[in-house]
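*Asks:* heads up, no residue letters with this:
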């Protein structure tokens, strides 16, 4: 009899824990209409004020990677304001080419495109480019890098 009374309590407790699970930063960004690939794969934690949209993301370390000829850099902590299909007041994210680097201050989802703004300059990319999260160091091309590394190892034998 004691065990039969415990079972419903355990099921109720387990159900409430599962239902109370906090969404990941990747799930949250999707809730606002953005693909997960706008966030590096190294997210450690985040804070979000759902009323104002103000957020802060902490990575395991600062992060940089190549993307479409640009060197993209995330500080260990970056922040901004998120609304449906719009990220504004971004701080801690930059992109550069050659010797010029600019702070990314805004990102907007427009249909199948994500536009990034660095003040007066903006550039759009296909949403499909961000289906998976980039890894620090190699970005979206880590599989290609692994194949190249494996081939180099094979040549040394």
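*Replies:* Sure, I can see it. Every value quoted in this text rests on a predicted model; they were computed, and no experiment measured them. Numbering: from 1, shown residues only.
*Asks:* going forward, measure contacts and count neighbours with C-alpha atoms only.
*Replies:* Noted.
*Asks:* just the strands in this protein please.
*Replies:* With strands called from DSSP state E, the chain shows them at 43-48, 54-59, 63-67, 70-83, 86-97, 100-103, 106-110, 113-118, 121-126.
*Asks:* Adding mean neighbour count and distance to residue 135, write those strands out as a markdown table.
*Replies:* Shown next, in a markdown table, are the strands of the chain (neighbours: other Cα atoms under 10 Å; distance: least, Cα to Cα, whole Å):
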| stretch | mean neighbour count | distance to residue 135 |
| --- | --- | --- |
| strand 43-48 | 15 | 10 |
| strand 54-59 | 18 | 11 |
| strand 63-67 | 19 | 7 |
| strand 70-83 | 19 | 11 |
| strand 86-97 | 18 | 15 |
| strand 100-103 | 14 | 20 |
| strand 106-110 | 20 | 20 |
| strand 113-118 | 18 | 19 |
| strand 121-126 | 13 | 18 |
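*Asks:* Generate TSV for the ones you listed, with distance to residue 26 as supplementary columns.
*Replies:* Converted to TSV, the strands of the chain look like this (distance: least, Cα to Cα, whole Å):
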stretch	distance to residue 26
strand 43-48	9
strand 54-59	11
strand 63-67	17
strand 70-83	13
strand 86-97	14
strand 100-103	22
strand 106-110	16
strand 113-118	16
strand 121-126	18
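*Asks:* want to compare, so here's the second one:
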């Protein structure tokens, strides 16, 4: 896969990685797991795609479990990632799609449509799981992720 189509080159002449793109739009790199092998960004529409070698599942902390499909996509703009596809979280006994991530100051708000959870941005300063998806991702364990609140939309 090519990296960051329609994106300007980095200082060393290479296309930016998806982690560079996340930082550019004010998101921490830990929104995506380690091991992204390529990405594309259409700067006109904000359409972002990131590619893993294979689907990935790990538990950063009980009771949370995350799944990433091999292709993750969404619309990115400053402090907002919408129309997210390819990322699910286990909520009680069900897997639900994370559809939107919004940065609000030092917090990230994750929306699954029926509820929103708030987490400190610092929880996502590093990519999980250690070693990256594709290595031992299905059995991967990550660091601590602490929630600030879980709210239903008004």
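*Replies:* Structure received. Just so we're clear, the structure is a prediction, and the values are computed from it rather than from any experiment.
*Asks:* Nearest to residue 5 of the first structure, out of the strands of the first structure?
*Replies:* Of all those, it is strand 43-48 that lies closest to residue 5 of the first structure, at 38.2 Å by Cα to Cα.
*Asks:* Double-check residue 69 of the first structure against residue 97; I have them as touching.
*Replies:* Yes - Residue 69 of the first structure is within contact range of residue 97, at 6.9 Å (criterion: Cα atoms under 8 Å).
*Asks:* Pull the contacting residues for the aligned residue in the first structure for residue 45 of the second structure.
*Replies:* For residue 45 of the second structure, the aligned position in the first structure is occupied by residue 52, per TM-score structural alignment. Counting by Cα atoms under 8 Å, 6 or more residues apart in numbering, residue 52 of the first structure touches residue 81.
*Asks:* Quick check: residue 52 of the first structure vs residue 99 of the first structure, distance?
*Replies:* Residue 52 of the first structure is 36 Å from residue 99 of the first structure, where distance means Cα to Cα, to the nearest Å.
*Asks:* ditto for residue 130 of the first structure
*Replies:* Noted for residue 130 of the first structure: a distance of 25 Å to residue 99 of the first structure, by Cα to Cα.
*Asks:* quick one, which of those two is more surrounded?
*Replies:* residue 130 (17 against 5; other Cα atoms under 10 Å).
*Asks:* Leaving out the residues flanking it, which one is nearest to the equivalent of residue 96 of the first structure over in the second structure?
*Replies:* With TM-score structural alignment as the criterion, residue 96 of the first structure lines up with residue 90 in the second structure. Using Cα to Cα, 6 or more residues apart in numbering and skipping the chain neighbours, the partner closest in space to residue 90 of the second structure is residue 65 (5.3 Å).
*Asks:* ok, now residue 142 of the first structure?
*Replies:* Closest residue to residue 142 of the first structure apart from its sequence neighbours, by Cα to Cα, 6+ apart: residue 135 at 7.4 Å.
*Asks:* Show the contacting residues for the residue nearest to residue 88 of the first structure when sequence neighbours are not counted.
*Replies:* Take residue 88 of the first structure and drop its neighbours on the chain: the residue closest to it by Cα to Cα, 6+ apart is residue 106, 4.5 Å away. Residue 106 of the first structure sits next to 86, 87, 88, 89, 90, 116, 117, 118 when contact means Cα under 8 Å, 6+ apart.
*Asks:* again, only this time at 10 Å
*Replies:* Applying Cα atoms under 10 Å, 6 or more residues apart in numbering to residue 106 of the first structure gives the contacts 80-82, 86-91, 93, 115-119, 122.
*Asks:* try residue 27 of the first structure
*Replies:* Per Cα under 10 Å, 6+ apart, neighbours of residue 27 of the first structure: 34, 35, 36.
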